[in-house]
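Enquirer: Let me see the structure of the following:
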Amino acid sequence: MPQGEYMERWRKQHGKRFDHDERARKRAAREGHAASDRAQNLRGLRAKLYAEKRRKEKIQMKQKIKAHETRNVKSKEPAEPATDAVPAYLLDRSSEKNAKQLSSAIKQKRNEKAARFSVPIPKVKGISEGEYLGPSSEH
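Expert: Sure thing, here's the model as predicted:
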């Protein structure tokens, strides 16, 4: 057995504590407090190095957030402008930027069109067995 796998071996044999996941979640949530405390109390060269490290982490986080936001966005203008005439049903697509907004707009238009052709169905009142059989059915 390679060295350093003793922790995994112990976990396979004995398992984890029941509250392991909850404690790990809370520990991760408290890391921000500890990092803030460190940033306020470090002095000198250590403070400079720590600030640079935090700055790089924030840049990485902002890039990741921006990547997630741009994942669902359609570009407003095409790569090269088309010289052909664009049909009328495609003209409104250029104003929508987000794919989700475009999808919901199309669904809304479809619902409006269906509502125009819907015919109201009158409510039918239920009648009792005695009414539709009548009193003369008892022969």
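
Enquirer: C-alpha from now on. contacts and neighbour counts both.
Expert: Will do.

Enquirer: Quick check: longest helix in this protein by residues?
Expert: Determined from DSSP state H, the single longest helix within the chain is helix 44-70.

Enquirer: Could you check the helix or strand just after that one and say which residues are buried?
Expert: Downstream of helix 44-70, the first helix or strand assigned by DSSP states H and E is helix 88-91. Along helix 88-91, not one residue counts as buried under the neighbour rule (16 or more other Cα atoms under 10 Å).

Enquirer: Second chain to compare with the first, below:
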Amino acid sequence: MLKSVTPYLFFNGTCKVALDFYSEALGGSIKEIMTYGEANQQVTDDFDRIIHGQLEIDGQMFMLSDIPKDDSTMLEDRNVYIVLEFDSESAVTEAYERLKDGGEVQMELADMFWGAKYAKLVDKYDIGWDLSYTYPKS
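Expert: Down below sits the predicted model:
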């Protein structure tokens, strides 16, 4: 039986700034950061790259790390979006406004026929997000 699902986000040397960005944009807190150097990993030329980062957002955990070297092929051809369901219209609007900064909006935040306020975007770190707030049924 599945206990939990943890999104794992990869970056090419920008993990620390991404951790700070997502912490601010989504109201989370950084729980752990370890560099390749602190872990005594010799697989990179930049020992300040993050080998392990943990971000908690409303009790949900995200893991983040940098790839060991500048090899963008490790980041290509992904087809995953992270879906975030918010508990209020203002929360989804705030997250949308923050995450779209420097990114590419694929679907503007708008009311949808299925009874939700929804948006789809790829942020400035090339992470795909589906943002949603489902209106209460009356």
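
Enquirer: what's the TM-score here?
Expert: For these two chains in superposition, a TM-score of 0.21 is obtained (TM-score structural alignment, normalised by the length of the second structure); 48 aligned residues with a Cα RMSD of 4.5 Å.

Enquirer: Helices along the second structure, start to end?
Expert: According to DSSP H, the helices that the second structure contains are 15-26, 89-99.

Enquirer: Tell me which other helices or strands the shortest one touches.
Expert: Read it as helix 89-99 of the second structure. Where contact means 3 or more Cα pairs under 8 Å, 6 or more residues apart in numbering; DSSP states H and E, helix 89-99 of the second structure is packed against helix 15-26, strand 116-122, strand 128-134.

Enquirer: How many neighbouring residues does residue 101 of the first structure have?
Expert: By other Cα atoms under 10 Å, the residues close to residue 101 of the first structure number 13.

Enquirer: Tell me how far it lies from residue 60 of the first structure.
Expert: Going from residue 101 of the first structure to residue 60 of the first structure by Cα to Cα, to the nearest Å gives 28 Å.

Enquirer: re the thing from before, okay, the helices of the second structure in a markdown table with distance to residue 109 of the second structure and mean neighbour count next?
Expert: Below are the helices of the second structure laid out as a markdown table (distance: least, Cα to Cα, whole Å; neighbours: other Cα atoms under 10 Å):
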| stretch | distance to residue 109 of the second structure | mean neighbour count |
| --- | --- | --- |
| helix 15-26 | 16 | 17 |
| helix 89-99 | 7 | 17 |
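
Enquirer: among these, which is nearest residue 121 of the second structure?
Expert: Residue 121 of the second structure lies closest to helix 89-99 among the helices of the second structure, at 8.0 Å (Cα to Cα).

Enquirer: how deep is residue 60 of the second structure tucked in, by neighbour count?
Expert: Per other Cα under 10 Å, the neighbour tally for residue 60 of the second structure reads 12.

Enquirer: one step back: nearest to residue 82 of the second structure, out of the helices and strands packed on helix 89-99 of the second structure?
Expert: Closest approach to residue 82 of the second structure among those (Cα to Cα): strand 128-134, 4.8 Å.

Enquirer: helices and strands around the closest one, which ones?
Expert: With contacts taken as 3+ Cα pairs under 8 Å, 6+ apart, strand 128-134 of the second structure sits against strand 81-85, helix 89-99, strand 116-122.

Enquirer: closest one to residue 63 of the second structure among these?
Expert: With distances scored as Cα to Cα, the stretch of those nearest to residue 63 of the second structure is strand 81-85 (12.6 Å).

Enquirer: In this structure residue 31 of the second structure contacts residue 60, no?
Expert: No. Using Cα atoms under 8 Å, residue 31 of the second structure makes no contact with residue 60, being 11.6 Å away.

Enquirer: how many other residues sit next to residue 106 of the first structure?
Expert: Neighbours of residue 106 of the first structure under the rule other Cα under 10 Å: 13.

Enquirer: how near is it to residue 88 of the first structure?
Expert: Taking Cα to Cα as the measure, residue 106 of the first structure falls 14 Å from residue 88 of the first structure.

Enquirer: can you check residue 36 of the first structure too?
Expert: For residue 36 of the first structure, the distance to residue 88 of the first structure equals 56 Å [Cα to Cα].
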